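> sequence unknown, structure follows:
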């Protein structure tokens, strides 16, 4: 039975400021991308998030971003290859330490926000980030929004690093397969989200707003935890996957899963 992973970006609160509903979302997902203190989170939030994930059997990956708490890591910065290498390694290492304290290991790395945007296109920074990922994990895995033909995932594949593509049913797709990002999270139409998931499970494609089918090389479903009805959407997507005859669970970091 094919395994379908459901992941979400978590641990993005900071001190007394709260982002998302992690407590309700964690039991519904199989893999978490945990903020590591640069774009969001703090040491206490990281520990609490990891402990909740362990309690519910959720695999944990690092969600490194640019050092931009005020802008939530969504503002582009001019960084060097040395910066890219150190930023990824530092944040993954911090989370790795927290995971080790509860007997878990780092499952994957997934760049956040503007760091993702930079590493999608910058051919100079991608090798540095890929090297950091290779150094941070014994069996390195990168999560990346599908389609995965971009600078960092291509560099990772050249180094033998596994790349896991993601489908985003709570966002819309442009005809070239790129995501149409939202400035602020909107209420997600549950029926549309589940229909997109079922379309991908059946055909390997998603549909653009005008109905154009787009091939998506994905293995994991990513749902944003900060949406106003994120828990409802996640529960519905999970039911859709199970009703389609698939197993919901974290991906084996050493095994390539194909449709």
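Looks like it came in fine. Please read all numbers here as calculations on a predicted model, not as lab measurements.
> all contacts plus neighbour counts: C-alpha atoms, from now on.
OK.
> in a strand, residue 131, correct?
No: according to DSSP: H, G, I helix; E, B strand; the rest coil, residue 131 belongs to no strand; its state is helix.
> so what's it up against?
By CA atoms under 8 Å, 6 or more residues apart in numbering, the contact list for residue 131 reads residue 85.
> please tell me how far it sits from residue 214.
Applying CA to CA, to the nearest Å, the value for residue 131 to residue 214 is 31 Å.
> neighbours of residue 82, how many?
When neighbours are counted by other CA atoms under 10 Å, residue 82 registers 12.
> do residue 78 as well
Quick note: residue 78 (other CA under 10 Å) scores 6 neighbours.
> and what of residue 244?
Residue 244 has 12 nearby residues by other CA under 10 Å.
> over to residue 55?
Residue 55 is flanked by 11 other residues according to other CA under 10 Å.
> and residue 183, by the same measure?
Number of residues near residue 183 (other CA under 10 Å) recorded here: 6.
> looks to me like it is in a strand.
No: under three-state DSSP, residue 183 sits outside any strand and is assigned coil.
> separation between it and residue 103?
37 Å.
> also residue 74?
Residue 74 is 32 Å from residue 103, by CA to CA.
> can you check residue 21 too?
For residue 21, the distance to residue 103 - CA to CA - is 25 Å.
> more neighbours: which of the two?
residue 21 (18 against 9).
> need the contact list for that one.
So residue 21 contacts 225-226, 231 (CA under 8 Å, 6+ apart).
> redo those residues as a markdown table? Include neighbour count and distance to residue 98.
A markdown table is the format used below for those (neighbours: other CA atoms under 10 Å; distance: CA to CA, whole Å):
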| residue | neighbour count | distance to residue 98 |
| --- | --- | --- |
| 225 | 25 | 22 |
| 226 | 21 | 23 |
| 231 | 23 | 26 |
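> among the residues you listed, which are located in strands?
If you go by DSSP state E, those have nothing in strands.
> of those residues, which belong to helices?
Among the contacts of residue 21, DSSP state H puts residue 231 in helices.
> which of the contacts of residue 21 lies closest to residue 147?
residue 225 (21.6 Å; CA to CA).
> and the closest residue to that closest one other than its chain neighbours, how many neighbours?
The shortest distance from residue 225 to any non-neighbouring residue, by CA to CA, 6 or more residues apart in numbering, is to residue 20 (5.4 Å). The number of residues packed near residue 20 is 19, by other CA under 10 Å.
> and for residue 222?
By other CA under 10 Å, the residues close to residue 222 number 26.
> for it, give me its contacts.
Counted by CA under 8 Å, 6+ apart, residue 222 has contacts 6-8, 166-169.
> next one for the comparison:
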């Protein structure tokens, strides 16, 4: 399955090409207003996903419109839970008004990365997700026993994802964006990484190690023009119609 961050336009600022991308993906991670999006964009993106039979996921973040949700914030766990319930609840409202439903939650940006390394943040995210009785999407290869136990405590299933267009480190984390070559930008590199994941269940990390990955879904970023330009080829690899 292929997932993509969607609905990240805001007011008169248009980001990405959701209409062109949606037919190729299986899961749409829809921004909830705190890093991008607005009520009109949320509603329009849900309609687009519904028309293309694409599963709808909430893509909440820290309250950081100016930084596009990519700046870590020191916020108490209880506040994080409430911030997420607020955002996810808004998206659920639009889902209900369009006769569809929320299928999962995937945090955005810095919040996503913080939950991978901080169990208090992870529990705050799990707590919010449990309110809506849906799975949480998290990073494949980062399934620590402590976090698995937290998910079990709240009875929240986990969906594991890998990234088509981001480089990894040997510890299983995504390489920070400020690190050289952290974002894959050539067709060859992106298709090769997807093929390695699909065919061999592993990839070569930025620091030279082999990392095993068994994802349920693969993510591409809507702000990576190379990924979007070859989305049809990525989809073919996932359906075993093309080898690299």
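Now that the structure is in, tell me what you want to look at. Just so you know, these numbers come straight off a predicted model, no measurement behind them.
> what span of the first structure lines up against the longest helix belonging to the second structure?
Longest helix in the second structure by number of residues, with DSSP H as the criterion: helix 77-97. Helix 77-97 of the second structure lines up with residues 81-101 of the first structure when matched by TM-score structural alignment.
> what does the matching stretch contact?
By CA under 8 Å, 6+ apart, stretch 81-101 of the first structure touches 36-38, 46-47, 50, 62-66, 105-106, 109, 124-125, 128-133, 135-136.
> from residue 235 of the second structure, how far out is residue 228 of the second structure?
Distance from residue 228 of the second structure to residue 235 of the second structure, by CA to CA: 11 Å.
> what are the ranges of the helices in the second structure?
Going by DSSP H, the second structure shows helices at 18-21, 39-51, 77-97, 109-117, 119-131, 145-153, 187-200, 225-229, 231-238.
> center of the second structure, which residue is that?
Among the residues of the second structure, the one closest to the centroid is residue 106, at 5.2 Å (CA atoms, centre = their mean).
> need the counterpart of that residue in the first structure.
Match for residue 106 of the second structure (TM-score structural alignment): residue 110.
> quick one: contacts for whatever residue of the second structure lines up with residue 125 of the first structure?
Matched by TM-score structural alignment, residue 125 of the first structure corresponds to residue 121 in the second structure. For residue 121 of the second structure, the contacting residues are 77, 80, 114-115, by CA under 8 Å, 6+ apart.
> most neighbours among those, please name it.
residue 80 (24 neighbours).
> any idea how far residue 211 of the first structure is from the equivalent of residue 233 of the second structure over in the first structure?
Alignment note (TM-score structural alignment): residue 233 of the second structure maps to residue 236 of the first structure. Distance, residue 236 of the first structure to residue 211 of the first structure, using CA to CA: 22 Å.
> who's more crowded, those two?
residue 236 (16 against 9).
> is it true that that one touches residue 196?
No: using CA atoms under 8 Å, residue 236 of the first structure makes no contact with residue 196, being 11.8 Å away.
> which residues does the closest residue to residue 76 of the first structure other than its chain neighbours contact?
Distances taken as CA to CA, 6+ apart place residue 114 nearest to residue 76 of the first structure, at 5.2 Å, with adjacent residues excluded. Neighbour list for residue 114 of the first structure: 65-66, 73-77 [criterion: CA under 8 Å, 6+ apart].
> filter the residues you listed to the buried ones?
Buried by 16 or more other CA atoms under 10 Å: 65-66, 73-74, out of the contacts of residue 114 of the first structure.
> burial count for residue 4 of the second structure?
Neighbour tally, residue 4 of the second structure, other CA under 10 Å: 24.
> mind checking what it lines up with in the first structure?
In the first structure, residue 4 of the second structure lands on residue 8 (TM-score structural alignment).
> so its match makes contact with residue 33?
Yes: at 6.0 Å, residue 8 of the first structure and residue 33 qualify as touching, with contact defined as CA under 8 Å.
> show me the contacts for residue 47 of the first structure.
residue 98.
> the match of residue 233 of the second structure and residue 5 of the first structure: what is the separation?
Relative to residue 5 of the first structure, and taking CA to CA, residue 236 of the first structure is found at 14 Å.
> check residue 91 of the first structure too.
With distances taken as CA to CA, residue 91 of the first structure is found 23 Å from residue 5 of the first structure.
> repeat that for residue 98 of the first structure.
On the measure of CA to CA, residue 98 of the first structure and residue 5 of the first structure end up 23 Å apart.
> residue 152 of the first structure now?
21 Å.
> of those two, which one has the most company?
Neighbours per residue, other CA under 10 Å: of residue 152 of the first structure and residue 5, the larger number sits with residue 152, 28 against 22.
> name the nearest residue to that one, sequence neighbours excluded.
Closest residue to residue 152 of the first structure apart from its sequence neighbours, by CA to CA, 6+ apart: residue 126 at 4.7 Å.
> the one you found: neighbour count?
The burial count for residue 126 of the first structure: 24, using other CA under 10 Å.
> kindly report the same for residue 195 of the first structure.
Neighbourhood size, residue 195 of the first structure [other CA under 10 Å]: 16.
> to which residue of the second structure is it aligned?
Mapped onto the second structure by TM-score structural alignment, residue 195 of the first structure lines up with residue 192.
> same question for residue 58 of the first structure.
Mapped onto the second structure by TM-score structural alignment, residue 58 of the first structure lines up with residue 54.
> so what's the residue count around that match?
Residue 54 of the second structure: 20 neighbours (other CA under 10 Å).
> that one touches residue 30, doesn't it?
No: if you go by CA under 8 Å, residue 54 of the second structure and residue 30 don't touch, sitting 11.3 Å apart.
> which one's the longest strand in the first structure?
strand 3-10.
> so which bits of that strand are buried?
3-10.
> likewise for stretch 82-89 of the second structure?
Here stretch 82-89 of the second structure shows 83-85, 87-89 as buried, counting by 16+ other CA under 10 Å.
> now these as a markdown table including distance to residue 241 of the second structure?
Formatted as a markdown table, those follow (distance: CA to CA, whole Å):
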| residue | distance to residue 241 of the second structure |
| --- | --- |
| 83 | 42 |
| 84 | 38 |
| 85 | 40 |
| 87 | 38 |
| 88 | 36 |
| 89 | 38 |
